[in-house]
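Asker: Predicted model, plus sequence, below.
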Amino acid sequence: MTDALSDTTPAATDPLDVDAASSLARDVVENVQRVIVGKDDEIEHLVTAILGRGHVLLEDVPGVGKTMLARSIARTVGGEFRRIQFTPDLLPADVTGTTVFDEQSHEFEFRPGPVFANFVLGDEINRASPKTQSALLEAMEEAQVTVDGETHRLPDPFVVVATQNAVENDGAFELPAAEVDRFAKRLTLGYPSPAEEQQVLERVVGGHPVDAVEPVTTIDALRRARATAAAATVSAPVRRYVTELANFTREHAELGVSPRGSIALVRAAQGRATLDGRDYVTPDDVQVEAEPVLAHRVRVESGTPLGGDAGRRLVQRALSTVDPET
């Protein structure tokens, strides 16, 4: 049984023309750049992931701007933003919501959890137990949650941006492969350069710039831009190129890229094409998007973590070995 909430049920969306969608994406990038210094590539990668209907995992050391990046994107598009602080005592119902008995109406009523938002920040997602982490699996894959046998649609768009602390493992749980695979991209921000850090300090004097961010578009326009990206032409040679990159990882790793990863790469490349003002995908789009989309899905040797430097090196080998013209 499906409870299709009136304000969250997906509907047919008319795409923007390519120029309008590209302009929207560029406006979002430039607005976020007013808050996040020196991370232009990472901001573009986040925007192309959103255009490609994907979720993003930010993994890095504390204090480099992961949360600010997520908040800036949400404020820029005017979407509803919710933050979930993942802790060991967090329960699945704290994420998805729960059914309670209303004593006045004498009926059971579903009370949505914080996952019911356009942009959900899962802060330090690996601090929660695997059971609680699994509460996001259905949401990230199908844009819905099922509670007590009732299925509830999530808002459209629905984007999860999750963060992981890359330096502390005590009290943390490794994300299962099924969950990692649901993130279209894994990004790192890294430390700013000295000049960039001086700009950061200058901007935060008197208040944080994220508090002054104003929307430059609307959720409806973003939804239409995503439809534009989804309509970008992906030719047979480009599809073959994506498939051969994925097969290379399967042949040279203990766990290679899944078909879901290949789909994520195509969608991210469509997002890149839209950002660049084109209605077709090129091999260059695939190459730009390949590492953040594919590397975190690869386990090079049995017993080693997913992704990491080994995963990135394998994807780089695939890009240097597989000929996009064949």
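Answerer: Cool, the structure landed. Residues are numbered from 1 along each chain as shown.

Asker: Only C-alpha atoms from now on, for both contacts and neighbour counts.
Answerer: Noted.

Asker: Strands along the chain, start to end?
Answerer: Along the chain, the stretches classed as strands by DSSP state E are 2-3, 56-60, 81-85, 97-102, 107-112, 119-123, 144-147, 150-153, 159-165, 185-187.

Asker: Identify the residues contacting stretch 58-68?
Answerer: For stretch 58-68, the surrounding residues in contact (CA atoms under 8 Å, 6 or more residues apart in numbering) are 35-36, 121, 123, 161-167, 186-192, 210.

Asker: and stretch 245-258, how far apart are its ends?
Answerer: The straight-line separation of the ends of stretch 245-258 (CA to CA, to the nearest Å) is 11 Å.

Asker: sorry, back to before: among the contacts of stretch 58-68, which ones are buried?
Answerer: The neighbour count (16 or more other CA atoms under 10 Å) marks 35-36, 121, 123, 161-165, 186-189, 192, 210 as buried among the contacts of stretch 58-68.

Asker: what about the helices in the stretch 101-250 of the chain?
Answerer: Secondary structure of the stretch 101-250 of the chain by DSSP state H, counting those that start in this stretch: the helices cover 130-133, 135-142, 177-180, 194-204, 219-230, 236-252.

Asker: list the helices and strands the fifth one packs on?
Answerer: To tie it back to what came earlier, the one meant is helix 219-230. helix 18-33, helix 40-51, helix 259-275 (3 or more CA pairs under 8 Å, 6 or more residues apart in numbering; DSSP states H and E).

Asker: now the angle from the longest one to helix 219-230?
Answerer: Translated: helix 259-275. Helix 259-275 runs at 110 degrees relative to helix 219-230, counting by axes from the mean of the first three to the mean of the last three CA atoms, to 10 degrees.

Asker: Could you do the first one as well?
Answerer: Between helix 18-33 and helix 219-230, the angle formed by their directions is 120 degrees, by the same axes, to 10 degrees.

Asker: Run through who's touching helix 18-33.
Answerer: Outside of helix 18-33, the residues within contact range by CA under 8 Å, 6+ apart are 39-40, 43-44, 47, 69, 72-73, 76-77, 213, 216-217, 222, 224-225, 228, 274-279.

Asker: at 6 Å what do you get?
Answerer: Contacts to helix 18-33, defined as CA atoms under 6 Å, 6 or more residues apart in numbering, come from residues Ser72, Ala225, Thr274, Leu275, Gly277.

Asker: here comes the other one, which I'd like you to weigh against the first:
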Amino acid sequence: MPLAPENATWFAETFARLTDNIGQAVLGKAPTVRLALTCLLAEGHLLLEDAPGTGKTALARALAATVQGSHSRIQFTPDLLPSDITGVTMFDQQRGLWEFHRGPIFASIVLADEINRASPKTQSALLEIMGESQVTVDGTRYDASRPFMVIATQNPIEQAGTYRLPEAQLDRFLMKTSLGYPEHAAAVQVLAGSSRPDRTKALAPIIATKAVADMADLVNDNHVDDAVLDYIQRLVESTREHPDALLGVSTRGAIAMVRAARVWAAAQGRNYVLPDDVKDLADPVWTHRIVMSPDAEFHGANSASVLARALADVAAPMVRGRA
């Protein structure tokens, strides 16, 4: 059943309340907060590439507190094991039973801090749960909570002792963005509250965890016109055909755009998606999925230039709204 206009209005009002609440802890970063919320409601995962001390942990905690969900933080290090993330099955001698002890991945919002510092084997422990919302340990499947979101961070400056994320894992992140340092006025507010640096402790939940899942289900019915779907596919094909790109946007990336655009449109009170929604989300949803050829990288080209070329070359359709 298509999303009704009144439901789209309610969605937009709730989205704004959630954004404002998170904004009390993450000052001056409303655009990034909106992207993080869009990611959560599209049931995707977020990669933050940022310098230390920019509020990445605060964003994860504020998001969890706002939706009344659980939060965990995993510090990725070279000696971290996959079982440190997923959990381990142990034998209870008193009861004579094998018992599964859940790892920190079983939370609503999971912060994977400095994910690129762990070995590829440990990073791969996230692949199944990010792609299928489940973990298999010793042949037994355990479902993730709903909502479930991984917010992973990596430092763009320090590369010594790190492992580059493989393309298969990058493709599982719905979006990649950054928080950056706050503007002057917001920074002054942060300094004024330095006696109580963790503002997330004062946040009250806006909605229950189940309501987040209901919002995600509701927005799945937001209308995407065939012309918009065709536009998305033509953009994807354009990135694949660019001479500087070794790999363009994948089919998973195209699906991710449709999911994100549905949320983005509903957050603005619309029960239909416009080509402008695709343009707004193109950079955070697609840039990290484009793999450049070594020769193009050597000459200074990057994935952003490939995407910009696609947006310039592919004409956007004219789409009418829905009642």
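Answerer: Right, received. Where do you want to start? In this text, all values refer to a predicted model and were calculated from it rather than measured experimentally.

Asker: Given these two chains superposed, what TM-score do they reach?
Answerer: Laid over one another, the chains give 0.92 as their TM-score (TM-score structural alignment, normalised by the length of structure 2), with 311 aligned residues with a CA RMSD of 1.9 Å.

Asker: hmm, back to that, winner for burial among the helices of the stretch 101-250 of structure 1?
Answerer: Ranked by mean neighbour count under mean count of other CA atoms under 10 Å, those are led by helix 219-230, which reaches a mean of 23.

Asker: whereabouts in structure 2 does that helix align?
Answerer: The alignment of helix 219-230 of structure 1 onto structure 2 (TM-score structural alignment) spans residues 209-220.

Asker: likewise stretch 180-197 of structure 1?
Answerer: Aligned by TM-score structural alignment, stretch 180-197 of structure 1 falls on residues 170-187 of structure 2.

Asker: Same check on stretch 277-292 of structure 1?
Answerer: The alignment of stretch 277-292 of structure 1 onto structure 2 (TM-score structural alignment) covers residues 269-284.

Asker: Ok, stretch 56-64 of structure 1 next?
Answerer: Under TM-score structural alignment, stretch 56-64 of structure 1 corresponds to residues 46-54 of structure 2.

Asker: End to end on the matching stretch, go ahead and measure it.
Answerer: One end of stretch 46-54 of structure 2 sits 16 Å from the other (CA to CA).

Asker: Please tell me how far that stretch is from the chain's geometric centre.
Answerer: The chain centroid and the centroid of stretch 46-54 of structure 2 are separated by 12 Å under CA atoms, centre = their mean, to the nearest Å.

Asker: and what of stretch 197-206 of structure 1?
Answerer: Centre-to-centre, stretch 197-206 of structure 1 and its host chain are 27 Å apart (CA atoms, centre = their mean).

Asker: what does stretch 268-288 of structure 1 give?
Answerer: 17 Å.

Asker: and it, how far apart are its ends?
Answerer: Across stretch 268-288 of structure 1, first to last residue, CA to CA, it's 9 Å.

Asker: Now do the buried residues in that stretch.
Answerer: 268-283, 285-287.

Asker: circling back: could I get the helices of the stretch 101-250 of structure 1 as TSV with distance to Thr96 of structure 1?
Answerer: Formatted as TSV, the helices of the stretch 101-250 of structure 1 follow (distance: least, CA to CA, whole Å):
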stretch	distance to Thr96 of structure 1
helix 130-133	10
helix 135-142	7
helix 177-180	16
helix 194-204	35
helix 219-230	22
helix 236-252	33
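
Asker: Show me the one of the ones you listed that comes nearest Pro292 of structure 1.
Answerer: Nearest of the helices of the stretch 101-250 of structure 1 to Pro292 of structure 1, taken as CA to CA: helix 177-180 at 12.3 Å.

Asker: ok, average deviation of that closest one from structure 2?
Answerer: Overlaying structure 2 shows helix 177-180 of structure 1 at a mean distance of 0.5 Å from the equivalent residues (mean CA distance after the TM-score superposition for structure 1).

Asker: show me the contacts for Val35 of structure 1.
Answerer: Val35 of structure 1 is in contact with Pro209, Val210, counting by CA under 6 Å, 6+ apart.

Asker: What lines up with Glu132 of structure 2 in structure 1?
Answerer: Under TM-score structural alignment, Glu132 of structure 2 pairs with Glu142 in structure 1.

Asker: how close does that match get to Pro157 of structure 1?
Answerer: According to CA to CA, Glu142 of structure 1 and Pro157 of structure 1 sit 12 Å apart.

Asker: Return the distance of the most far-flung residue of structure 1 relative to its centre relative to Glu80 of structure 1.
Answerer: Here structure 1 reaches farthest from its C-alpha mean at Gln104, the gap being 40.5 Å by CA atoms, centre = their mean. Separation of Gln104 of structure 1 from Glu80 of structure 1 (CA to CA): 30 Å.

Asker: again with Asp60 of structure 1
Answerer: As defined by CA to CA, Asp60 of structure 1 lies at a distance of 25 Å from Glu80 of structure 1.

Asker: What of Ala310 of structure 1?
Answerer: With distances taken as CA to CA, Ala310 of structure 1 is found 37 Å from Glu80 of structure 1.

Asker: can you check Leu314 of structure 1 too?
Answerer: Plainly put, Leu314 of structure 1 is 38 Å away from Glu80 of structure 1 if you go by CA to CA.
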